[in-house]
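Colleague: quick one: sequence and predicted model below, then my questions.
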Amino acid sequence: MREIVLDTETTGLDPATGDRLVEIGCIELINHMPSGNDLHLYVNPERDMPPEAFRVHGLSEAFLADKPLFAEVVDEFLAFIGEDRLIIHNAAFDMKFLNAELARLKRPPLPMSRALDTLRMAQARFPGAQASLDALCRRFGVDTSSRTKHGALIDCVLLAEVYLELIGGREPGLALSADKRRDGAAVQVARPFRAPRPHAASPEELAAHEEFLKKVKDPIWRRDAPNPPS
């Protein structure tokens, strides 16, 4: 099963007032586990960068000035996500911006039905608790030390771990091979060796069984068996 963890960074909160995408991050999951295949795009928003947005992601107008326009990367983006399910934290926000960019190019929108919102999943599982990505990382013990500011790709990495925990988490004791296979080959699982346990009945158990047989008429355990001990 293929899924895409997706995150974006923007110049603000509302594309209807002129805010634009500036960064897209995508990570491919195969059977809920990262495959090692990802997509990371910076996008020139063709506008200034408000100070509030810069404080969040650290992407300046000067840094983005030589980056491609969304029109130049849209085909690469759409090819990567294909028709697969999108795993997004606060999906309404990211989908709103993506569809605004697609509308500018007269491209069909991405249906909300494709998005699985981990924010809603967390709110349903932990009613009343904080459900931001940072809060969920703290709850599940996900290491965020590599992130100093919000970034689309690093947030995808964190969200992939949070998503795995939200759907049940890793089964304890299973160590997956470090070789992430993309060719469909089975992943090797390391299992500890356990010596077989003795299972012969003890003398006390045998004696109790004999007492039980005395109360049974024509027990099947006596058929074709030697005479019971007296």
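Modeller: Good, I have the coordinates. Numbers count the residues shown, from 1 in each chain.
Colleague: C-alpha only now, for contacts and for neighbours.
Modeller: Noted.
Colleague: can you give me the strands for this protein?
Modeller: For the chain, strands defined by DSSP state E occupy the ranges 2-10, 21-30, 33-42, 85-88, 115-117, 175-176, 189-190.
Colleague: okay, those strands, which one's buried deepest?
Modeller: strand 2-10 (a mean of 25; mean count of other CA atoms under 10 Å).
Colleague: now do that strand against strand 21-30, angle only.
Modeller: On the basis of axes from the mean of the first three to the mean of the last three CA atoms, to 10 degrees, strand 2-10 is oriented at 160 degrees to strand 21-30.
Colleague: give me the residues contacting strand 2-10.
Modeller: Residues outside strand 2-10 that contact it (CA atoms under 8 Å, 6 or more residues apart in numbering): 19-32, 53, 57, 81, 84-89, 94, 151-153, 155-156, 159-160.
Colleague: centre of the chain to that strand, how far?
Modeller: Chain-centre distance of strand 2-10: 11 Å, with CA atoms, centre = their mean, to the nearest Å.
Colleague: okay, angle between that strand and strand 33-42 too, please.
Modeller: Using the same axes, to 10 degrees: strand 2-10 against strand 33-42 is 30 degrees.
Colleague: quick check: closest non-adjacent residue to N90.
Modeller: L119 (5.3 Å; CA to CA, 6 or more residues apart in numbering).
Colleague: correction: the previous question concerned D48.
Modeller: Going by CA to CA, 6+ apart, D48 has E61 as its nearest residue, at 5.8 Å.
Colleague: hang on, that neighbour packs against M49?
Modeller: Yes - counting by CA atoms under 8 Å, E61 does reach M49; the two are 5.4 Å apart.
Colleague: more neighbours: which of those two?
Modeller: M49 (21 against 18; other CA atoms under 10 Å).
Colleague: got the contact list for the more buried one?
Modeller: Contacts of M49 (CA under 8 Å, 6+ apart): T11, L59, S60, E61.
Colleague: show me what contacts the second one?
Modeller: By CA under 8 Å, 6+ apart, the contact list for L59 reads V22, M49.
Colleague: let's bring in a second model and compare:
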Amino acid sequence: MSRALVLDTETTGFDPATGDRVLEVAAVELVNLVPTGRFYHQLIDPEREVPEEATKVHGFTWDMLRDKPKFAEIAPAMLEFLGDDPIVAHNAPFDFGFLDAELKKAGHRPLDRARMVDTLVLAKKRFPGLPNSLDALCRRYGIDNSMRTSHNALLDVQLLAQVYLELMGGKQPGLALAARPVASSASSIQLDAAPVARTPRPIVPSEAEIAAHAAFLGKLKEPLWSALLGEEKPAG
């Protein structure tokens, strides 16, 4: 079993070194690249004003968050959910940097960078020179992101889970992520993640088909298939 977490944060700004704080954390659990239905989500009191520029991005103000728990209060449950498994994020150093700063303030060890999987790096390798934002990747892979009118960590990780699966080679049965109402704490939901059982149906050519193939190769000069299969060129 291969477990991973797809994670996103929303913050008050761009740099924890200048006092910016985390105000939202969300993560969804994948097992063998398929969502299990388990997720973690928490809104957080950033203990400071939220600049207007940041509010325009994610829609949160400090007044909306003053009654939420502080990061130090939510850190144990968040770390328990994340466990020791790989953490997938888009522009992952940004999220890791903010979480590490918050964890240090709360008296915890930083996250192991060996766990970090950056989908932005994966996308740049696959699509060099093209836009590789989350919205751009959703459009490229035909993933419906019409509900993403503002940045929301829980919605973003659901979309990123689909993008990550595409970047890793394509859709798995049962991957159907949809926007869900925002929850205020870790809990479980069903994201239609049940895999579909499939029976292998190998295609075995008949003797007549094999003979027809050999006759066709006999008409070619040094046919590549014969070289690959270690066959002698059929007489023609």
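Modeller: Happy to help now that I have it. It should be emphasised that the depicted structure is a prediction, and the values quoted were computed from it without experimental measurement.
Colleague: overlay them and tell me the TM-score.
Modeller: Put the two chains on top of each other and the TM-score (TM-score structural alignment, normalised by the length of the first structure) is 0.78; 197 aligned residues with a CA RMSD of 2.7 Å.
Colleague: keep only the contacts of M49 of the first structure that stay in contact in the second structure.
Modeller: Among these, the contacts conserved in the second structure (both residues aligned by TM-score structural alignment, their matches' CA atoms under 8 Å) are T11, L59, S60, E61.
Colleague: in helices only, show me the residues you listed.
Modeller: Of these, the ones assigned to helices by DSSP state H are E61.
Colleague: which among the kept ones among the contacts of M49 of the first structure gets closest to L174 of the first structure?
Modeller: L59 (39.4 Å; CA to CA).
Colleague: what's the closest non-adjacent residue to the most centrally placed residue in the second structure?
Modeller: For the second structure, the residue nearest the mean C-alpha position is A161 (3.3 Å; CA atoms, centre = their mean). Of all residues not flanking A161 of the second structure in the chain, V6 sits nearest, at 6.2 Å (CA to CA, 6+ apart).
Colleague: separation between that neighbour and A114 of the second structure?
Modeller: Here V6 of the second structure is placed at a distance of 15 Å from A114 of the second structure (CA to CA, to the nearest Å).
Colleague: now swap in L82 of the second structure and tell me
Modeller: Taken as CA to CA, the span from L82 of the second structure to A114 of the second structure is 14 Å.
Colleague: ok, those two, which is more surrounded?
Modeller: When L82 of the second structure is set against A114 and neighbours are counted by other CA under 10 Å, the residue ahead is L82, at 22 against 9.
Colleague: with adjacent residues omitted, what lies nearest to the more buried one?
Modeller: Distances taken as CA to CA, 6+ apart place L5 nearest to L82 of the second structure, at 6.7 Å, with adjacent residues excluded.
Colleague: ok, A129 of the first structure - contacts?
Modeller: So A129 of the first structure contacts Q123 (CA under 8 Å, 6+ apart).
Colleague: likewise for P173 of the second structure?
Modeller: Residues near P173 of the second structure by CA under 8 Å, 6+ apart: A193, A194, P195, V196.
Colleague: nearest to F127 of the second structure, of these?
Modeller: Of these, the one sitting nearest to F127 of the second structure (CA to CA) turns out to be A193, at 28.1 Å.
Colleague: can you tell me how far that closest one sits from L5 of the second structure?
Modeller: From A193 of the second structure to L5 of the second structure the distance is 15 Å (CA to CA).
Colleague: now swap in G129 of the second structure and tell me
Modeller: 28 Å.
Colleague: same check on L155 of the second structure?
Modeller: Distance from L155 of the second structure to L5 of the second structure, by CA to CA: 14 Å.
Colleague: repeat that for T12 of the second structure.
Modeller: 23 Å.
Colleague: burial count for I203 of the second structure?
Modeller: 6.
Colleague: state the distance from it to I210 of the second structure.
Modeller: 13 Å.
Colleague: and the nearest residue to F71 of the second structure once chain neighbours are set aside, what does it touch?
Modeller: Closest residue in space to F71 of the second structure, ignoring its immediate chain neighbours: I44 at 6.2 Å, by CA to CA, 6+ apart. If you count contacts by CA under 8 Å, 6+ apart, I44 of the second structure has them with V22, L23, E24, V25, L65, K68, P69, K70, F71.
Colleague: now do 6 Å
Modeller: By CA atoms under 6 Å, 6 or more residues apart in numbering, I44 of the second structure lies in contact with L23, E24, K68, P69, K70.
Colleague: could you do H151 of the second structure as well?
Modeller: Per CA under 6 Å, 6+ apart, neighbours of H151 of the second structure: V57, H58.
Colleague: how close does the equivalent of it over in the first structure sit to L164 of the first structure?
Modeller: Taking TM-score structural alignment, H151 of the second structure has H150 as its aligned residue in the first structure. Using CA to CA, one gets 20 Å for the distance from H150 of the first structure to L164 of the first structure.
Colleague: again, but for H209 of the first structure
Modeller: H209 of the first structure is 49 Å from L164 of the first structure, by CA to CA.
Colleague: do the same with P198 of the first structure
Modeller: Taking CA to CA, one finds P198 of the first structure at 38 Å from L164 of the first structure.
Colleague: Y40 of the second structure contacts A27, doesn't it?
Modeller: Yes - counting by CA atoms under 6 Å, Y40 of the second structure touches A27, with 5.1 Å between them.
Colleague: redo the kept ones among the contacts of M49 of the first structure as CSV? Include distance to K106 of the first structure.
Modeller: Formatted as CSV, those follow (distance: CA to CA, whole Å):
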residue, distance to K106 of the first structure
T11, 22
L59, 27
S60, 28
E61, 26
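Colleague: show me where the second structure has helices.
Modeller: Using DSSP H, helices in the second structure cover 52-58, 62-65, 71-82, 92-105, 119-126, 134-141, 153-167, 207-218, 224-229.
Colleague: dump the ones you listed to a markdown table, plus distance to A176 of the second structure.
Modeller: Formatted as a markdown table, these follow (distance: least, CA to CA, whole Å):
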| stretch | distance to A176 of the second structure |
| --- | --- |
| helix 52-58 | 24 |
| helix 62-65 | 31 |
| helix 71-82 | 22 |
| helix 92-105 | 24 |
| helix 119-126 | 19 |
| helix 134-141 | 14 |
| helix 153-167 | 8 |
| helix 207-218 | 41 |
| helix 224-229 | 40 |
